[in-house]
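Peer 1: Here's a sequence, model it:
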Amino acid sequence: MAEGLAKAHAHGIIHRDLKPENLIISRDGYAKILDFGLAKLVERRERALVADSAEKTRLLVKTQPGTIMGTVNYMSPEQLLGRRVDLRSDVFSFGVVLYEMFAGRRPFASENRIDTMHAILHEEPPPAHAIKSDLPLVLERILAKALAKTPKERYQKIKELAAELKALKRDMELGRAAPAPAKPRLVLRHATTPARARRIDYEQELNESQYKAVMTADGPLLIVAGAGTGKTRTLVYRMARLVETGVRPESALLLTFTRRAAASMLARAAALADERCQRVSGGTFHSTAHSVLRKFPELAGVGRNFTVLDGSDTEDLIDLLRRQMRLTKDRRFPRKRTICAIFSMIVNKVIPLEEALDQFYPQFTDERATLAELFNAFEEFKRSHHMLTYDDLLLRLREALEGSAELCQRLSEQYRYIMVDEYQDTNKLQAQIVRLMTATHDNVAVVGDECQSIYSFRGASFKNMLEFPELFPNAQIIKLEENFRSAQPILDVAN
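Peer 2: Below is the predicted model:
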């Protein structure tokens, strides 16, 4: 099957709907891939790149960027998000089929489409050998790479996957493929893990400030952590401590700036305490907002099948509307990328267009009325076509929380403990979301350093650190001041 798919890819064809129903073994023993009805044909000169817009691709099915096409259970994350796909999307779908062939169940099986989409985007599938213990360990590595969430972490070509499957088949025939450990060994391992968590000597392994931050579980907490003072260590131990004291892992939420950072901290907490820490909800503000909007579209007031526009799509839409309004180059009007930055700043800083122009783009103040008209057209188009930008994910989540007491209460009760990393690089909109998500409790701990704020160009404000006690009047403030990274002469100069 993989070799057949490689032949299609060699001719620039992305299948986009791989599933068991489209894969058959004929009576003469040949494997066949059927139903290329949703296939996309990439131009020869562009095959190494992403299947792009109409200028770069020829579509056998007339679809637009942002349209979700395919069967949900077998779709790649980028397909679900309505992004442009390339040949690596088929690698993910083929990985889902492989997993189902070996394990006897789909890796992201859920009760409904929305939960399935959430699982594909945010959850890792259970190890195949945990379902069938006689499967070889190397197969788990192959499946994990094929099912990586981001395309760059997968096999870059289906031929690479086919080669590894051939090698695995050869090793199994020669008896060289090691099976996964038997289930009793896994049970014994899990049984001993909680005892390991109870042996953590927090007072011995942490300094005084870190220990105080870790042991403060309830109520609002602001941790001011300078560079090299062990803020990540503090968060990791805090997660371990919460789980150790009986907090349900699913009721804790860790918000970071990258999914990789969240995964790394959860893995460290699991290694420190036990595997339950891996069940802590972790991700970025945007991924959390996307998950909530997908799960509660009715309460959030968005279409169930909304699509998310990436940066390039957003700029193209703005350019389309600008041309329709005849805002051509013969006048001193900002380019589409600049317009996109202006509109993004309005949302993230929660300020009116006039203020954004006066403070950051004074050269375009004469175009204030026209930009306002363009912004209104932009918003109307997105809402009528059920489209959201990355900024809209946060904006619509905040609007949903403000407008739906039911949603606000459900999220607040679901996430009883919220932790935010790099709080100095959050924007006003994100700070408002944190406040709304703690409606029924104040159990939020934020970590940051106002001197390390580097994302002001994206609307971030170090003032969130200073204004945290205003959002949470009973907030405790703990400072991590012992540096573990730099030698004393460097610290003397810095001080």
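Peer 1: drop to CA atoms for contacts and neighbour counts, all remaining ones
Peer 2: OK.
Peer 1: show me where the stretch 301-450 of the chain has helices.
Peer 2: For the stretch 301-450 of the chain, the helices defined by DSSP state H, counting those that start in this stretch occupy 311-324, 336-349, 353-360, 368-384, 390-403, 405-414, 428-437.
Peer 1: Of those helices, give the one that comes closest to Ala269.
Peer 2: Counting by C-alpha to C-alpha, Ala269 lies closest to helix 405-414 out of these; the figure is 20.8 Å.
Peer 1: quick one: the closest one to helix 428-437, angle?
Peer 2: Relative orientation of helix 405-414 and helix 428-437, computed by axes from the mean of the first three to the mean of the last three C-alpha atoms, to 10 degrees: 80 degrees.
Peer 1: thinking again about what came up before, in TSV: the helices of the stretch 301-450 of the chain, plus mean neighbour count.
Peer 2: Formatted as TSV, the helices of the stretch 301-450 of the chain follow (neighbours: other C-alpha atoms under 10 Å):
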stretch	mean neighbour count
helix 311-324	16
helix 336-349	18
helix 353-360	15
helix 368-384	15
helix 390-403	20
helix 405-414	17
helix 428-437	20
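Peer 1: who wins for proximity to Leu186 among those helices?
Peer 2: When the helices of the stretch 301-450 of the chain are ranked by proximity to Leu186, the top entry is helix 405-414, at 29.8 Å, counting by C-alpha to C-alpha.
Peer 1: Can you tell me how far the residue nearest to Val292 when sequence neighbours are not counted is from Leu388?
Peer 2: Nearest non-adjacent residue to Val292, counting by C-alpha to C-alpha, 6 or more residues apart in numbering: Leu397, 7.6 Å away. Distance, Leu397 to Leu388, by C-alpha to C-alpha, to the nearest Å: 11 Å.
Peer 1: Not counting residues beside it along the chain, what's closest to Val236?
Peer 2: Here the nearest residue to Val236 in space, its sequence neighbours aside, is Ala269; by C-alpha to C-alpha, 6+ apart that works out to 5.2 Å.
Peer 1: okay, now Leu254: neighbour count?
Peer 2: By the measure other C-alpha atoms under 10 Å, the count of residues near Leu254 is 25.
Peer 1: what do you get for His290?
Peer 2: Residues contacting His290 under the criterion other C-alpha under 10 Å number 22.
Peer 1: The helix or strand containing it vs helix 390-403, what angle?
Peer 2: Counting by DSSP states H and E, the element that carries His290 is helix 285-295. Our comparison of helix 285-295 with helix 390-403, counting by the same axes, to 10 degrees, yields an angle of 60 degrees.
Peer 1: contacting residues around the nearest residue in space to Ala273 that is not next to it in sequence?
Peer 2: Nearest non-adjacent residue to Ala273, counting by C-alpha to C-alpha, 6+ apart: Ala197, 4.1 Å away. Contacts of Ala197 were listed using C-alpha atoms under 8 Å, 6 or more residues apart in numbering, and they are 240, 244, 272-274.
Peer 1: For the comparison step, fold the sequence that follows:
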Amino acid sequence: MITPAELARLLEIPEPTDEQARVIEAPMAPMAVVAGAGSGKSETMAARVVWLVANGFVRPERVLGLTFTRKAAAELGARVRRRLDTLREVLPADELERLGGESLFDGEPMVSTYHSYAARLFGDHALREALEPTMRLISPAVAWQICSRVVDAYNGPMDRIDWSPDTVTKAVMELSGDLSEHLRTADDVRGVGARLDEMFAALRKPLKAQRDVLAKQAVREQLMPLIEAYGRAKSVKEIVDHGDQMALAARIAHRHPEVGMIERSRFSVVLLDEYQDTSQAQLVLLRSLFASGHPVTAVGDPCQSIYGWRGASAGNLLRFASDFPVQPSIGGRRPVPAPVVQLSRSFRNGERILDAAARIQEELRADTEAVPVLVPGAGRDGRGRVECALFDTVEEEADRIAARIAALLTADQDTAPDGAPQVEPLRFSDVAVLARKRSQFPLLRRALEARAIPVEVVGLGGLLTVPEVQDVVATMRVMHDPSAGASLARLLTGPRWRLGPRDLVALGWRAARWPRNRRGT
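Peer 2: Alright, predicted model coming up:
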């Protein structure tokens, strides 16, 4: 067989580390890979696919790769395709003939997002659950419109809720999505409320924190009729949102074992990326399809779990060994858990950065041994720099960051900020600023632009901080809802109309009297 190192030399790419090689040439069986930040997990996943194809274990079209974003799916698919094309060119003719000829490399691995795969599965097998395969997936904007109509038409009790209609709509959509991701129903929520009432009835004097739990549960229960009405509205229109789609696909896979047989016969190898961010619905879907000893490789890092707000659980990765055993329990025998391996060498950060990260992760590693202590890659010993500062105001913080960046860009040094040799001067594109929330973007942007540092704010949230875009959004909000006072005030006080405070007061007074004038009173 071609070894991972020989394959790397054929493709003219860096040879894998011992840890990476162990993953690349692992047997065709379930395996979990805990890959630290910057440890080359994407490269390792692509290399495993190419190694399996190069050694005749699997054809490319019988490989399934799932990840969370379309961008990651496209990058992984393109990387595998490039490697396979290169391998077809460099392999000797006799080796190609032994593997079955050049046609072996013609197929395409199926690499998609978890939700896209669930959509395909639902479309193929919806009839098994007496559902229409043509049920249309709606966008978040359409879902908002439908939910908003449900909220506006609701006349039930709302004594526990004093929110605006838009806030109620947002809460209904978020809670509906949470229920779908957890495969729960409104009756499950009411059941939790009944148990909480029993527990608190036994307390002589509940603490404030305990009373708050009851109050939040009461709010959730008052939202349940709205969530049920929202579900009925989608059912009548034969439409589904993303949460519904994943929950329905999980239900189909769980109730119909033949669906798993079909998928296992179609895909000989399954790769699951960012597995620490899978939800309960995704876990049920994947376990129902591939948990019978099928070759499934799950890659993730509990320290990088970012989707807990929508039902994801880093514990899914830690429980992979028991959820996807090498040999399931048969005839009373105990199941054989899947192996768990680690990628602990980071090629992204220097030694000092990794030392700081290790201190932050100490509490998480105390709960499980699966979280690796990252070590630097070759040439990164002693590199990296960690600075910490506390400020009285967010304005001071933004100013300090801008000043620090300006100093780095103007400094004439032979050593880079991380301690590496400075080959060429730093460019603006070499610097990145990460913020915890979007509300920090405008301050950072103004501080950087004040020092003539060009700024690119990545993502839609960043675009919404641009004044011209904010004016467009405000105009659209006022057109949709004339009572959107904040947006209307922005437009009236802006450069187009330039109304002052006295004019706004007079306008507000006139608007308040206008309906009565229309009635002639």
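Peer 1: Show me what the residue nearest to Val236 of structure 1 aligns to in structure 2.
Peer 2: With TM-score structural alignment as the matching criterion, the partner of Ala269 of structure 1 in structure 2 is Val80.
Peer 1: Can you check my assumption that that match lies in a helix?
Peer 2: Yes. The secondary structure assignment for Val80 of structure 2 places it in a helix, going by DSSP: H, G, I helix; E, B strand; the rest coil.
Peer 1: Please report how far it lies from Glu43 of structure 2.
Peer 2: Distance, Val80 of structure 2 to Glu43 of structure 2, by C-alpha to C-alpha: 9 Å.
Peer 1: same check, this time on Arg310 of structure 2
Peer 2: In this view, Arg310 of structure 2 and Glu43 of structure 2 are 28 Å apart by C-alpha to C-alpha.
Peer 1: now Val473 of structure 2
Peer 2: Relative to Glu43 of structure 2, and taking C-alpha to C-alpha, Val473 of structure 2 is found at 41 Å.
Peer 1: Ok, Pro14 of structure 2 next?
Peer 2: Distance from Pro14 of structure 2 to Glu43 of structure 2, counting by C-alpha to C-alpha: 10 Å.
Peer 1: more neighbours, the two?
Peer 2: Relative neighbour count places Glu43 above the other of Pro14 of structure 2 and Glu43, with 15 against 9, counting by other C-alpha under 10 Å.
Peer 1: What helix or strand is the alignment partner in structure 1 of the more buried one located in?
Peer 2: With TM-score structural alignment as the criterion, the equivalent of Glu43 of structure 2 in structure 1 is Arg233. Under the criterion of DSSP H and E, Arg233 of structure 1 resides in helix 231-244.
Peer 1: re the thing from before, what residues does the helix holding His290 of structure 1 touch?
Peer 2: 114-115, 118, 255-257, 300, 302, 304, 390, 393-394, 397, 430.
Peer 1: ok, the aligned partner of the residue nearest to Val292 of structure 1 in structure 2 - contacts?
Peer 2: Following TM-score structural alignment, the counterpart assigned to Leu397 of structure 1 within structure 2 is Ala249. Listed by C-alpha under 8 Å, 6+ apart, the contact set of Ala249 of structure 2 reads 118-119, 121-122, 285.
Peer 1: Return the distance of the closest residue to Gly230 of structure 1 other than its chain neighbours relative to Leu272 of structure 1.
Peer 2: Using C-alpha to C-alpha, 6+ apart and skipping the chain neighbours, the partner closest in space to Gly230 of structure 1 is Phe484 (7.2 Å). Distance, Phe484 of structure 1 to Leu272 of structure 1, by C-alpha to C-alpha: 20 Å.
Peer 1: could you redo the contacts of Ala249 of structure 2 as JSON lines and give each row distance to Arg352 of structure 2?
Peer 2: Listed next are the contacts of Ala249 of structure 2 as JSON lines, based on distance: C-alpha to C-alpha, whole Å:
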{"residue": "Ala118", "distance to Arg352 of structure 2": "42"}
{"residue": "Ala119", "distance to Arg352 of structure 2": "44"}
{"residue": "Leu121", "distance to Arg352 of structure 2": "46"}
{"residue": "Phe122", "distance to Arg352 of structure 2": "48"}
{"residue": "Leu285", "distance to Arg352 of structure 2": "41"}
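Peer 1: Excluding sequence neighbours, find me the nearest residue to Arg310 of structure 2.
Peer 2: Once chain neighbours are set aside, the closest to Arg310 of structure 2 by C-alpha to C-alpha, 6+ apart is Asp178, at 5.9 Å.
Peer 1: Which residue in structure 1 aligns with that neighbour?
Peer 2: Checking TM-score structural alignment: Asp178 of structure 2 goes with Met345.
Peer 1: OK, contacts around its match?
Peer 2: The neighbours of Met345 of structure 1, taking C-alpha under 8 Å, 6+ apart as the test, are 351, 356, 458-459.
Peer 1: of those, buried ones?
Peer 2: With neighbours counted using 16 or more other C-alpha atoms under 10 Å, these contain these buried positions: 356, 459.
Peer 1: Over in structure 2, see which of the contacts of Met345 of structure 1 survive.
Peer 2: The subset of those whose aligned counterparts are also in contact in structure 2, taking both residues aligned by TM-score structural alignment, their matches' C-alpha atoms under 8 Å, comprises 458-459.
Peer 1: Greatest separation within the contacts of Met345 of structure 1: which pair is it?
Peer 2: Using C-alpha to C-alpha, these span at most 13.4 Å, a distance reached by Ile351 and Arg458.
Peer 1: where's the residue nearest to Val280 of structure 1 when sequence neighbours are not counted relative to Ala240 of structure 1, distance?
Peer 2: Closest residue to Val280 of structure 1 in three dimensions, ignoring its sequence neighbours and counting by C-alpha to C-alpha, 6+ apart: Pro249, at 4.5 Å. Pro249 of structure 1 sits 10 Å away from Ala240 of structure 1, taking C-alpha to C-alpha as the criterion.
Peer 1: more neighbours, the two?
Peer 2: Between Pro249 of structure 1 and Ala240, Ala240 has the larger neighbour count (other C-alpha under 10 Å), namely 27 against 22.
Peer 1: Just list the residues touching that one, thanks.
Peer 2: By C-alpha under 8 Å, 6+ apart, the contact list for Ala240 of structure 1 reads 197, 269-270, 272-274, 277.
Peer 1: Could you give the number of residues near Lys166 of structure 1?
Peer 2: For Lys166 of structure 1, which is what you asked about, the neighbour count (other C-alpha under 10 Å) is 12.
Peer 1: which position in structure 2 aligns with it?
Peer 2: For Lys166 of structure 1, no residue is aligned by TM-score structural alignment.
Peer 1: Can you name the helix or strand that Lys166 of structure 1 falls in?
Peer 2: Using DSSP H and E, the secondary-structure element containing Lys166 of structure 1 is helix 158-173.
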